[in-house]
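Student: what shape does this take:
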Amino acid sequence: MPPGGSTRADGWWPWLFVLPTVIGVLTFYIWPIVKTGYLSFTETGPFGGATWAGTENYAELVSDEHVWLAVGNTVVYTAIVLLGIPIALGLASLVNRPGLRCARLFRVLFFMPYIAMPTAIALVWRIIYNGDFGILNWFLGLFGIDGPYWTSTPGFAIVAVGVVGLWSSLGFGLIIFSAGLQGISTEYYEAAQLDGATRWIQFRKITVPLLTPSIFFVTVISVINGFQLFDLLYAIMGNANPATARSQSLVYIFYNQAFIQQNQGYAAAIAMLILVVIGVVTWFQFRLQRRWVNYV
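Tutor: This next block holds a predicted model:
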């Protein structure tokens, strides 16, 4: 008998405690993926029923220019959101300066847009972006600049939505980076000051390297959220917008095919494309993090 009087054979008791989690994962994660994968090889009618279609949906997916345009729009939106990471890092460094008053209030104010409903955010920014009486065009008019119809002009629309996504995600990055900054010992900065290092050198040589795990985490979450763009785009653009056809995201096309066109087989193929793209990008991020993330 092993030391302590216990045996390695614990029977079925451990499985009893793990079983609810296993059932939840199989029911809400694994089974939907399997079901969607099956539907992607079928053709469904508007009243239900599925017939086997083989790889026809994927062949159509490869040749569909709207899908590839949506891929480009999704990548543009995600890239714009990622620009908020250095901004959030700079804001976190300012908010966490020693002796700053109302630091908690600043964190709450920056975090509020992240927890707000996307529809509420969209309503506010639709007013800001309005081409006739919007605040943004009014401000540009003070300098003699005639602003465009931001959300109704192809090319500007997805960038405008990306700016909203960047703004609303700053609070998440700020909170994560603030927690990371509080875990950095002040001894590093004191030693750097004795060596004559400026604040910028301390930020570049101490703060950023020690925050790379937090930066990596925020980057992964931001990319995943970026490729799942739908609600914010839908609330800002709407269906009657002339720029919607050129500003759709992958999830937006999935929604249109699944619930408007009732083409569930093709929509399932788009869903599998989204799953594969997110999986591959996340895998590359984890592979590359070995080269730049420093775990102390």
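
Student: when you work out contacts or count neighbours from here on, use the C-alpha atoms and nothing else.
Tutor: OK.

Student: pull up the gap between the residue positioned nearest the centre of the chain and residue 162, please.
Tutor: Centrality entry for the chain: nearest residue to the mean C-alpha point is residue 225, 2.0 Å, by C-alpha atoms, centre = their mean. Going from residue 225 to residue 162 by C-alpha to C-alpha, to the nearest Å gives 12 Å.

Student: joint contacts of the two?
Tutor: Here residue 225 and residue 162 share no contacting residue, scored by C-alpha atoms under 8 Å, 6 or more residues apart in numbering.

Student: ok, the nearest residue in space to residue 163 that is not next to it in sequence - how many residues close by?
Tutor: In space, and not counting its chain neighbours, residue 163 is closest to residue 80: 6.7 Å by C-alpha to C-alpha, 6 or more residues apart in numbering. Look at residue 80: counted by other C-alpha atoms under 10 Å, it has 21 neighbours.

Student: just to revisit the earlier point, how much space between the residue nearest to the centre of the chain and residue 251?
Tutor: For residue 225 relative to residue 251 (C-alpha to C-alpha), the value is 11 Å.

Student: go on, residue 61?
Tutor: Going from residue 61 to residue 251 by C-alpha to C-alpha gives 14 Å.

Student: between these two, which one's more packed in?
Tutor: residue 251 (22 against 18).

Student: could you pull up the residues touching the more buried one?
Tutor: 227, 228, 229, 230, 271, 274.

Student: do the same with residue 258
Tutor: Counted by C-alpha under 8 Å, 6+ apart, residue 258 has contacts 264, 266, 267, 268.

Student: same thing but at 6 Å, please
Tutor: By C-alpha atoms under 6 Å, 6 or more residues apart in numbering, the residues touching residue 258 are 264, 267.

Student: what's the single longest helix in this protein?
Tutor: helix 264-292 (DSSP state H).

Student: and for comparison, fold this next one:
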Amino acid sequence: MEVGKKQYKAWLYLAPTLILLIIFIIYPLLNTFIIAFKENYNYLNIGYGKGADPTEYEFSSWGLANFKAIFTRGDFIQYLKTTMIIVFVSVPVSVILSLVIAIGLNSIKWLQKFYQTVFFMPYVTNTIAIGMVFSVMFATHGGLVNNIIKVFGGQPQNWLGGDLMDSAGNALYPSYWKSMLILLTYITWNALPFKILILLSGLQSIDKQYYQAAQIDGATKMRIAFRITVPLLSPQIAYLTITSFIGAFKEYSSVVAIFGNQAGPKGYRRQMATVVWYVYDRMKTSDMTKGMGYAAAAAVVLFLIIMFFTLINAWVSKKRVHY
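Tutor: This is a model prediction of the structure:
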């Protein structure tokens, strides 16, 4: 009886969270899957059932037309490629950099708290504000990066588009990879603070006796790092890798922060668009019978990709992580 009462109280305390979870996560997720398989879906006619005329009915039929359309029409494949590049470059680079910085911060004593605060500041700064700073840094005229290039005798680069001309008077537009470099730099830099905080906490919890024993045995610093530090930090590294993969696949705010709603430099709209940007863009389209269905199909594809890589990361973590 006492056990039943405790379980009842536990479910009572969990009820508000579970209700919000069902309303804002589970139901929208299931509804997205359903919409993805509805052809010519018109959200203005919800509840009117299936029919040939999309202006009078909710959808015309069930099928895979939305999935076929996003893979055969438009630039969805290009957006998926951009997203994949962001994921497989920014995640490993940010994790490795944060590990190196965390080890460095943990090894110093003088002004350690000050440097920790400096590295953590971007985490509490507005994403759009940081994006605006990057836009100013990479501005064609008067930007910090171009000014540094000119100091060393180089030619200013057209990073974000603008009115930069070559010697023949032709407009110079930024290449895909030049824009990608800026975006990856921003995403990686913006991702460092949280990772550094997690890894630094893990480093400070490692028993110092491991290091003392290794030093007595004459182990080098590099050997200590790879044989003691990294294995003992593997739970934190695994957690950061999984969450970073998920976050990078859903990248959207960074693109808007640097390039605005056009998702690309001036003159090249959608050049840096990601899958999530495509979902939002299709939802805002004026075509009531295509936009929402395409957006739902793209969201389902992204969900399955994220699920696939998350399961792979979880499997690798199970084999390699030392708890």
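
Student: what's the TM-score here?
Tutor: The TM-score (TM-score structural alignment, normalised by the length of the first structure) is 0.90; 289 aligned residues with a C-alpha RMSD of 2.0 Å.

Student: returning to what we had before: corresponding residue for the residue nearest to residue 163 of the first structure in the second structure?
Tutor: In the second structure, the residue matched to residue 80 of the first structure (TM-score structural alignment) is residue 89.

Student: that match sits in which helix or strand?
Tutor: Residue 89 of the second structure is located in helix 76-107, with elements delineated by DSSP states H and E.

Student: the first structure: matching residues for the helix or strand following that helix?
Tutor: Using DSSP H and E, the helix or strand that follows helix 76-107 of the second structure towards the C-terminus is helix 112-120. Using TM-score structural alignment, the residues of the first structure aligned to helix 112-120 of the second structure are 103-111.

Student: and residue 202 of the second structure, what element?
Tutor: helix 176-204.

Student: likewise for residue 43 of the first structure?
Tutor: Assigning secondary structure by DSSP H and E places residue 43 of the first structure in strand 42-45.

Student: next, the buried residues of that strand.
Tutor: Neighbour-count burial for strand 42-45 of the first structure flags 42, 43, 44 (criterion: 16 or more other C-alpha atoms under 10 Å).

Student: if I read this right, the last one contacts residue 53, doesn't it?
Tutor: No - with the criterion set as C-alpha atoms under 6 Å, residue 44 of the first structure and residue 53 do not qualify as a contacting pair; they are 9.4 Å apart.

Student: residue 281 of the second structure pairs with which position in the first structure?
Tutor: That one, residue 281 of the second structure, aligns with residue 256 by TM-score structural alignment.

Student: can you get me a residue count around its match?
Tutor: 16.

Student: before we move on, what about residue 223 of the first structure?
Tutor: Counted with other C-alpha under 10 Å, residue 223 of the first structure comes out at 21.

Student: before we move on, which element is it in?
Tutor: helix 212-227.

Student: again with residue 51 of the first structure
Tutor: With secondary structure defined by DSSP H and E, residue 51 of the first structure is part of strand 48-52.

Student: that strand: how far from the chain's middle?
Tutor: Centroid separation for strand 48-52 of the first structure versus its chain: 33 Å, with C-alpha atoms, centre = their mean, to the nearest Å.

Student: so what does it touch, helix or strand wise?
Tutor: Identification of packing neighbours for strand 48-52 of the first structure by 3 or more C-alpha pairs under 6 Å, 6 or more residues apart in numbering; DSSP states H and E yields strand 42-45.

Student: which residues are contacting the strand it packs on?
Tutor: Residues contacting strand 42-45 of the first structure (C-alpha under 6 Å, 6+ apart): 50, 51, 52, 53, 264, 265.

Student: also stretch 94-107 of the second structure?
Tutor: So stretch 94-107 of the second structure is contacted by 188, 192, 195, 196, 200 (C-alpha under 6 Å, 6+ apart).

Student: switch the cut-off to 10 Å
Tutor: For stretch 94-107 of the second structure, the external contacting residues (C-alpha atoms under 10 Å, 6 or more residues apart in numbering) are 91-93, 111-113, 115-116, 119, 184-185, 187-204, 225, 229-230, 233, 237-238, 240-241, 244.

Student: give the PyMOL command for selecting the buried subset of those residues.
Tutor: The buried residues among those can be selected in PyMOL (16+ other C-alpha under 10 Å) with this line:
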select buried, resi 91+93+116+119+184+185+187+188+189+190+191+192+193+194+195+196+197+198+199+200+202+203+229+230+233+237+238+240+241+244
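
Student: quote the end-to-end distance of stretch 262-280 of the second structure.
Tutor: 12 Å.

Student: typo on my end, stretch 135-151 of the first structure
Tutor: Note: stretch 135-151 of the first structure ends 14 Å apart using C-alpha to C-alpha.

Student: please apply the same query to stretch 45-54 of the first structure.
Tutor: Span of stretch 45-54 of the first structure from end to end, C-alpha to C-alpha: 16 Å.

Student: picking that back up, pull up the aligned stretch in the second structure for the helix or strand following the helix holding residue 223 of the first structure.
Tutor: For helix 212-227 of the first structure, the following helix or strand on the C-terminal side (DSSP H and E) is helix 231-237. Alignment of helix 231-237 of the first structure against the second structure: residues 253-259, by TM-score structural alignment.

Student: surely the residue nearest to the centre of the first structure touches residue 75?
Tutor: No - using C-alpha atoms under 10 Å, residue 225 of the first structure is not in contact with residue 75, being 11.4 Å away.

Student: which residues do the two both contact?
Tutor: What both residue 225 of the first structure and residue 75 touch, as defined by C-alpha under 10 Å, 6+ apart, is the set residue 81.

Student: hang on, the earlier thing: ok, the match of residue 80 of the first structure to residue 13 of the second structure distance?
Tutor: Counting by C-alpha to C-alpha, the gap from residue 89 of the second structure to residue 13 of the second structure is 42 Å.

Student: with residue 66 of the second structure instead?
Tutor: Distance from residue 66 of the second structure to residue 13 of the second structure, by C-alpha to C-alpha: 41 Å.

Student: ok, the two, which is more surrounded?
Tutor: More crowded of residue 66 of the second structure and residue 13, by other C-alpha under 10 Å: residue 66, with 26 against 11.
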